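S.K.: take this sequence and fold it.
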Amino acid sequence: MKILIIGGNGTIGKKVSSHFSQNNEVVVAGRNSGDLNVDITDSKSIMGMFNKTGQVDAIICIAGEAKWDSFENLTEEDYYIGIKSKLMGQVNLARLGLSYLNPGGSITLSTGILADDPVVKTASAAMVNGAIHSFAQAAALELSGNFRLNVVSLGLVQDAYERYKNYFQGHNPISMEKAVNAYVRSVHGSRNGEIIRMYQ
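M.R.: Here you go, the predicted structure:
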């Protein structure tokens, strides 16, 4: 399989890329690193990436940002960071990427536990995660039998525990193996329109 992984050099992405690289052709795209550069907030940049990759069998996005701050401090512009990047960036990857998928191909988007179990300072991040869940479930209803669209929603992963543990007090970090397996289930399984939750 030829697999495009956007954000394939991040904390989670590098483990996912490493796994799929064992038996597949993997192309890693990122804002500042990878085989290709892409800015997912810019549809033209996304199209430029797809024009370079050509047809692929799977698209995985493990990218996108949102502003973390207290609700009282978040401005309208702060919310637009998450809307333009993590939400519309992934929506546009799915929307434009369909034309570059081989028959039987899949698209996997990424969110996280905040959609279901938010913590303080995540009003914006939780909002876009929940929106992606709704988008994927609705869009999947209109895909032909040749294509699939899923979302992987992870809890706090082990490799990011030290950085985020103060936000997620009492949460049990999940192993990187479990995190990778969630993406494997999306790519190699038959799921469509599902939120693959891996929180424990």
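S.K.: can we go C-alpha only for contacts and neighbour counts from here?
M.R.: Will do.
S.K.: so the residue of the chain most remote from its centre, which of the three states?
M.R.: In the chain, counting by C-alpha atoms, centre = their mean, Glu72 sits farthest out from the average C-alpha position, at 27.6 Å. Of the three states, Glu72 takes coil under DSSP: H, G, I helix; E, B strand; the rest coil.
S.K.: tally of neighbours for Glu162?
M.R.: Using other C-alpha atoms under 10 Å as the criterion, Glu162 is surrounded by 9 other residues.
S.K.: likewise for Lys15?
M.R.: There are 17 residues near Lys15, going by other C-alpha under 10 Å.
S.K.: so where does it fall, helix or strand?
M.R.: In this assignment (DSSP states H and E), Lys15 forms part of helix 13-21.
S.K.: ok, residues contacting the longest helix belonging to the chain?
M.R.: The helix spanning the most residues in the chain, taking DSSP state H as the definition, is helix 123-140. With contact meaning C-alpha atoms under 8 Å, 6 or more residues apart in numbering, helix 123-140 is reached by 66-71, 78-79, 82-83, 86-87, 91, 111-112, 114-116, 118, 148-151, 192-195.
S.K.: tell me the buried residues within those.
M.R.: By neighbour count, with 16 or more other C-alpha atoms under 10 Å, the contacts of helix 123-140 hold 66-69, 79, 82-83, 86-87, 91, 111-112, 114-115, 118, 148-151, 192-195 as buried.
S.K.: and for comparison, fold this next one:
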Amino acid sequence: MKIILVGASGDVGQAAYNALSERHEIIRAGRRTGDVHVDIGDRLSIAAMYDTVGAFDALVSAAGNVHFAPLGDQTETTFKLGLDSKVMGQINLVLEGLTRIADKGSFTLTSGVLDRDPVVAGTGAATANGALAGFVAGAAIELPRNLRINVVSPGLLKASEERYGSFFPGHERVSSNRVGRAFVKCVEGAITGQVVIVE
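M.R.: Next comes the predicted model:
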């Protein structure tokens, strides 16, 4: 399969790449790095990425930003960062890709643990994650041409512990190998409309 991997340079993206690249052609996409460049906050940039890549069989997204801050310090603007980037950025990857992806293709998005196991200052991330779960459930029953859609929801990766571990006190760390296998399950398997939890 020819797979577009958005956010390939991040820890989750690298886990997906390592798990999928042995059997598939991976086109790595990122804002500043990769085989093609894309800003998922800009729908025209997304369309240009698809135009550059051409025909493809699957889209994997491990991209999107959220703002971490105590609830009292959050504002409409800080919440909208996650809604515009992590939520709408990934949704727009799907919307722009619907007519371009091959029959029986798949979209796999990425959320995270915080909507089901919250931490202090993580409300923005929890909100974005919950929205993605709802989008995938709703979209799955309407996708044409036997297309599939899922979202991988990993806990904090061991590879990310040094940078983000202080935000996740007491949380179990998950291996990159297990996260990678979740993406394999979504891309190579038959499930759709699912939140694939890795914890």
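S.K.: and the gap between Gly72 of structure 2 and Asp84 of structure 2?
M.R.: From Gly72 of structure 2 over to Asp84 of structure 2 the distance is 21 Å, taken as C-alpha to C-alpha, to the nearest Å.
S.K.: superposed on structure 2, where does the longest helix of structure 1 end up, distance-wise?
M.R.: By mean C-alpha distance after the TM-score superposition for structure 1, the fitted helix 123-140 of structure 1 averages 0.6 Å away from its aligned residues in structure 2.
S.K.: strands along structure 2, start to end?
M.R.: For structure 2, the strands defined by DSSP state E cover 2-6, 25-30, 36-37, 56-61, 101-110, 148-154, 194-198.
S.K.: next one: the residue nearest the centre of structure 1 from Tyr100 of structure 1, what distance?
M.R.: Residue closest to the mean C-alpha point of structure 1, counted by C-alpha atoms, centre = their mean, is Ser110 at 2.5 Å. Relative to Tyr100 of structure 1, Ser110 of structure 1 is positioned 19 Å away (C-alpha to C-alpha).
S.K.: go on, Gly193 of structure 1?
M.R.: For Gly193 of structure 1 relative to Tyr100 of structure 1 (C-alpha to C-alpha), the value is 19 Å.
S.K.: cool, Gly13 of structure 1 as well?
M.R.: 21 Å.
S.K.: Tyr199 of structure 1 too?
M.R.: 31 Å.
S.K.: also Glu72 of structure 1?
M.R.: Distance from Glu72 of structure 1 to Tyr100 of structure 1, by C-alpha to C-alpha: 42 Å.
S.K.: possible to save the strands of structure 2 as TSV with distance to Gly165 of structure 2?
M.R.: Below are the strands of structure 2 laid out as TSV (distance: least, C-alpha to C-alpha, whole Å):
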stretch	distance to Gly165 of structure 2
strand 2-6	24
strand 25-30	24
strand 36-37	29
strand 56-61	23
strand 101-110	19
strand 148-154	14
strand 194-198	17
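S.K.: can you say which of those is packed in most?
M.R.: strand 148-154 (a mean of 27; mean count of other C-alpha atoms under 10 Å).
S.K.: against structure 1, what's the mean shift for that one, could you check?
M.R.: With mean C-alpha distance after the TM-score superposition for structure 1, strand 148-154 of structure 2 averages 0.3 Å from its match.
S.K.: which other residues reach that strand?
M.R.: With contact meaning C-alpha under 8 Å, 6+ apart, strand 148-154 of structure 2 is reached by 104-113, 132-133, 136, 139-140, 174, 179, 182-183, 186, 190-199.
S.K.: trace Asp57 of structure 2 over to structure 1, please.
M.R.: Residue pairing (TM-score structural alignment): Asp57 of structure 2 is matched to Asp57 of structure 1.
S.K.: check contacts around the nearest residue to that match once chain neighbours are set aside.
M.R.: Spatially, and ignoring its direct neighbours in sequence, Asp57 of structure 1 is nearest to Gly105 (4.7 Å; C-alpha to C-alpha, 6 or more residues apart in numbering). Contact analysis of Gly105 of structure 1 by C-alpha under 8 Å, 6+ apart lists Val56, Asp57, Ala58, Asn146, Phe147, Arg148.
S.K.: so which residues make contact with the helix holding Lys15 of structure 1?
M.R.: Contact partners of helix 13-21 of structure 1, identified using C-alpha under 8 Å, 6+ apart, comprise Ile3, Ile5, Ile6, Gly7, Gly8, Asn9, Val26, Val28, Ile62, Met176, Val180, Tyr183.
S.K.: the second one touches Glu25, doesn't it?
M.R.: No. The pair Ile5 of structure 1 / Glu25 is not scored as a contact, 10.6 Å apart, by C-alpha atoms under 8 Å.
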